[in-house]
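Visitor: after the sequence you'll find the predicted model.
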Amino acid sequence: MMNIHHALQQQNYESYVVWGRGRKTENEYEYSMEDILGICIHGVMTRLFDQTGFWSMHATRKLIAFIEKIKPDIIHLHNLHGYYINIDLLYEYLKKTKVKVVWTLHDCWAITGHCAHFQIPRCNKWQDGCGKCVKKMSYPASFFVDGSKKNWERKKRIFASVESSIVVPSRWLGDIIKKSYLRNNSITIINNGVDLDLFRPRKTSFKIKYGIENKNIVLGVASEWTEQKGINDFLKLRNYLDDSILLVMVGVTKKQRKKLPVGIIGIERTNNAKELAAIYSSADVFLNTTYEDTYPTVNMEALACGCPVITYDTGGALESACLGDYEYKPHGKAFRKLGTNSVCIEELADNVKMMINKKKNIKACRSVAKKNHDVHTQNLKYIELYKRILVP
């Protein structure tokens, strides 16, 4: 979101960016609609009554007042979940103003009655109407009420009331949207990108720091290590590799780190891109064990740093790793799952060992990243989309 905003400003467009929580504004072109009390109430009502997206009235009115002040030609929406906005109020306003709307979807929440991902249970209720949700306890978790049936009906009515230019980061998600109640909107694929100046092969002392100069590193990175991200597979993999191979997990909590077995180094989450790029650069293989994903950024970051990727064939994961089949490529290999929530760990270990034995091809990985994942190229695609919308 910020990348697009800065790209617009660099081309002398008047651009404003708004967020619901998490950071402070730095100038007049940034606006925070954060309402701490409203977020707390929204979260509680989600946990009790499964009402994500239907609270935060005060914060949404603040947003509408800001929009009225700046009077944009285009409103570009991103995630509308996260306990910060009321979709009913927002869309009532959008319907009245008739402003052009672009909406980038980063997951599947917009088309379901509850969940953001439905790959593990292979649930297709979202196509015709949710109810009796099997993922009620998953984000955004509801501990008591299952509101998925009513939520699906409300969201269908709300989101269908405003014509939008839908943007998805992957073909996989585009195909999903074409089967949903959003299918009558235009759908454009614009892949996510990474900053190739930040994520690049770097000289690093990572192995020296941990005293593992003679080890091969298999790296995993997640913002949160959960079953959906394959934490159990990563832990089991340790038993199928010899001592010459070390596993490194970035993004673990303090509690998780204390429980890691010998042969796995745990590193807590870092927001320092240069530090993360140095870790990617130290790795011999990047392993993405995700079971639910749209277009994993970590695959792109690894390739940009010259590290080959082994990724599960989940959602848009193969697309973000630029792997169209299950054959070995110099920049990585796709790994076929046994089902939506299981793999053969022994076969996975064989794939990891094969990739290590072939030695990483930094040039090939970097070349794929430059061709497909340059964030500046993706930003320009958004700007071209804006132009087409304003001058059809």
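Guide: Arrived safely.
Visitor: make it CA atoms for all contacts and neighbour counts henceforth
Guide: Noted.
Visitor: residues in contact with the helix or strand harbouring residue 218?
Guide: Following DSSP states H and E, one finds residue 218 within strand 216-221. The contact list for strand 216-221 (CA atoms under 8 Å, 6 or more residues apart in numbering) reads 244-251, 280, 282-289, 298, 352, 356.
Visitor: mind listing what the residue lying closest to residue 32 once chain neighbours are set aside touches?
Guide: Leaving aside its chain neighbours, residue 32 sits nearest to residue 19 (5.2 Å; criterion: CA to CA, 6 or more residues apart in numbering). For residue 19, the contacting residues are 31-34, by CA under 8 Å, 6+ apart.
Visitor: need the longest strand for the chain.
Guide: Counting by DSSP state E, the longest strand found in the chain is strand 245-252.
Visitor: give me the buried positions along the helix or strand just after that strand.
Guide: Reading on from strand 245-252 to the C-terminus, the next helix or strand found by DSSP H and E is helix 254-259. Using 16 or more other CA atoms under 10 Å as the test for burial, helix 254-259 gives residue 257.
Visitor: check stretch 296-310 too.
Guide: 296-310.
Visitor: any idea of the angle the strand holding residue 218 forms with strand 245-252?
Guide: 20 degrees (axes from the mean of the first three to the mean of the last three CA atoms, to 10 degrees).
Visitor: counting by contacts, list what the next helix or strand along the chain from strand 216-221 packs against.
Guide: Downstream of strand 216-221, the next assigned helix or strand under DSSP H and E is helix 231-237. Packing contacts for helix 231-237, counted by 3 or more CA pairs under 8 Å, 6 or more residues apart in numbering; DSSP states H and E, involve helix 345-357.
Visitor: what are the contacting residues of the helix it packs on?
Guide: Helix 345-357 has contacts (CA under 8 Å, 6+ apart) with 216, 218, 233, 236-237, 240-241, 284-285, 310, 332, 335.
Visitor: structure B:
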Amino acid sequence: MLKVVHLNTYDGNGGAGRGCMRLNRALLSQNIDSKIVVHYKFGKNPLIRTFNSNLIQKSYTAATIILERLLAKRYLKPLQRTPFSFAWFGHSVIHHPDVKNADIIHLHWINHGFLDPKHIAEIAKLNKPVVWTFHDSNAFTGGCHVRYTCDHYKRQCGNCPLLIHASDNDISHQIWKQKHKAYEVLDFAIAAPSSWMQASVKMSSLMQGRNVHQIPNTLETDIFKPADKKQAKEKTGLPTDKFIFLSGFMPSRKDLHKGTQYLLESMELLKQRLGAAADNIELVVFGNRGIEGVPDFPFKTSFLGTINNDEQLAQYYAAADAFLIPSLEDNLPYTVMESLACGTPVIAFTTGGIPDMVQHEYNGYLATYRSAESFADGMEWVIKHPDSAQVQQQARQTVIDTFSEEIVAKKHITLYESLLNNKGAGGADV
């Protein structure tokens, strides 16, 4: 039986953690011996292992995570909100029994003091095939996780716009050199969840000559599934006579990555267009930890807070008439996939990997990038669509055809087997 070990910083915390756990479940369903080992374990799932076997080790790990964030303030510009990881701390993984016994080592999100360049290179000592899923851009940049319009990763970074003291040889360039040295030692196949990520990797100076395989993330289609809209609204306590827009956490107007300001502007435009009919619209937001600092929306808005139960979250997706995601850069965001799986169309900007999931005016609406007016057009399109049932069915079918557990698991298995059969550096294309 093929043995795969997945390495991730956290157990289910964030999109990468969820992606890792969902892939693990999908592989298990295909009779693959798949295991997860994490740097810092929050939950109590006994099937997820950790490199910290005692309280002292766990406390040290937590301290390095916190310390990295504190030290980062000395280098990053004030009020800088773009995620950036330094390479100050690391952890050896090659002596863990699950890593030693695996046929395939599959890396996921490995920041926050987990695998620094030195310990990435150390994995080469095991002489095992390695797959690395790039859940964001950090692996091929000098530190940032989100690039926006910066193209320094195409060269060797340096002169980083996020740093207080930027120069040709600033810390972003130094991190680039550390990664370059490590990648010369360790050969690995790259899995890019979206076509946007695949194209970005191919343009990266750190990844020249490597094969990049586009293999999407997956999710539990037996949990995230459609339900009768009226019944779902009644079950979740939402008004059955209102058009419900659902959206994820938006911290403030100043938040850049999630594009909150564009959602606010587009909803204000929509209210003006609808006139009296605007009273039939409500917004529901999940993922907020509190209501302090949240913006004032032009429509009646309910804040659900963090929803940790997937069945409950799926009910809200199924109850909503459309999902709004104004994100300005995302790889293959799970909120989009989850919404579509529940038969709920998505309104989003044309950015990142979102067009891999949302097909314009088929299962949702792709608005012009950074255009609040275009985003408002999308909301108006879904409100006035003459056949909402068809759009809902097409949303669900998109996920079944492309992102179901069986399909995604088999694509990974094909890549694993190609690596084990030595069909060329980085594995055969899948």
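Guide: Cool, got the structure. Since this is a predicted model, take the numbers as computed values, not measurements.
Visitor: please state their TM-score.
Guide: Scored against TM-score structural alignment, normalised by the length of the first structure, the superposed chains reach a TM-score of 0.85; 370 aligned residues with a CA RMSD of 2.7 Å.
Visitor: follow-up on the earlier one: counterpart of the residue nearest to residue 32 of the first structure over in the second structure?
Guide: Using TM-score structural alignment, the partner of residue 19 of the first structure in the second structure is residue 38.
Visitor: superposed on the first structure, what's the mean shift for the helix or strand hosting its match?
Guide: Assigned by DSSP H and E, residue 38 of the second structure belongs to strand 33-40. Here the mean offset of strand 33-40 of the second structure against the first structure after fitting is 2.0 Å, by mean CA distance after the TM-score superposition for the first structure.
Visitor: how far away from the center of its chain is whichever helix or strand comes after that strand?
Guide: Remark: after strand 33-40 of the second structure, the chain's next helix or strand is strand 48-50, criterion DSSP H and E. Its chain's C-alpha centre and that of strand 48-50 of the second structure lie 21 Å apart, by CA atoms, centre = their mean, to the nearest Å.
Visitor: what of stretch 355-374 of the second structure?
Guide: Distance of stretch 355-374 of the second structure from its chain centroid, counting by CA atoms, centre = their mean, is 19 Å.
Visitor: got it, and stretch 156-174 of the first structure?
Guide: Counting by CA atoms, centre = their mean, stretch 156-174 of the first structure is centred 16 Å from the centre of its parent chain.
Visitor: same question for stretch 171-186 of the first structure.
Guide: On CA atoms, centre = their mean, the centre of stretch 171-186 of the first structure falls 18 Å from the chain's centre.
Visitor: in the first structure, which helix is the longest?
Guide: Counting residues, the longest helix found in the first structure (DSSP state H) is helix 375-390.
Visitor: the second structure: matching residues for that one?
Guide: Counting by TM-score structural alignment, helix 375-390 of the first structure corresponds to 405-420 in the second structure.
Visitor: and that stretch against the first structure, how far off on average?
Guide: So stretch 405-420 of the second structure averages 1.4 Å relative to the first structure (mean CA distance after the TM-score superposition for the first structure).
Visitor: now do the SS call for the residue of the first structure most remote from its centre.
Guide: Relative to the centre of the first structure, and counting by CA atoms, centre = their mean, the farthest-placed residue is residue 214 at 33.7 Å. Look at residue 214 of the first structure: counting by DSSP: H, G, I helix; E, B strand; the rest coil, its state is coil.
Visitor: quick check: it vs residue 361 of the first structure, distance?
Guide: Distance, residue 214 of the first structure to residue 361 of the first structure, by CA to CA, to the nearest Å: 19 Å.
Visitor: picking that back up, you'd agree the residue farthest from the centre of the first structure is up against residue 244?
Guide: Yes - the criterion here is CA atoms under 8 Å, and residue 214 of the first structure meets it with residue 244 at 7.5 Å.
Visitor: if we can go back for a sec, buried ones in the match of helix 375-390 of the first structure?
Guide: Buried-residue list, stretch 405-420 of the second structure, by 16+ other CA under 10 Å: 405-409, 411-413, 415-419.
Visitor: so residue 356 of the second structure sits right up against residue 195, yeah?
Guide: Yes - look at residue 356 of the second structure against residue 195 with CA under 8 Å: they come within range, at 7.1 Å.
Visitor: shared neighbours of those two, anything?
Guide: The contact sets of residue 356 of the second structure and residue 195 do not overlap (CA under 8 Å, 6+ apart).
Visitor: what span of the first structure is stretch 345-353 of the second structure aligned with?
Guide: Taken onto the first structure by TM-score structural alignment, stretch 345-353 of the second structure occupies residues 308-316 there.
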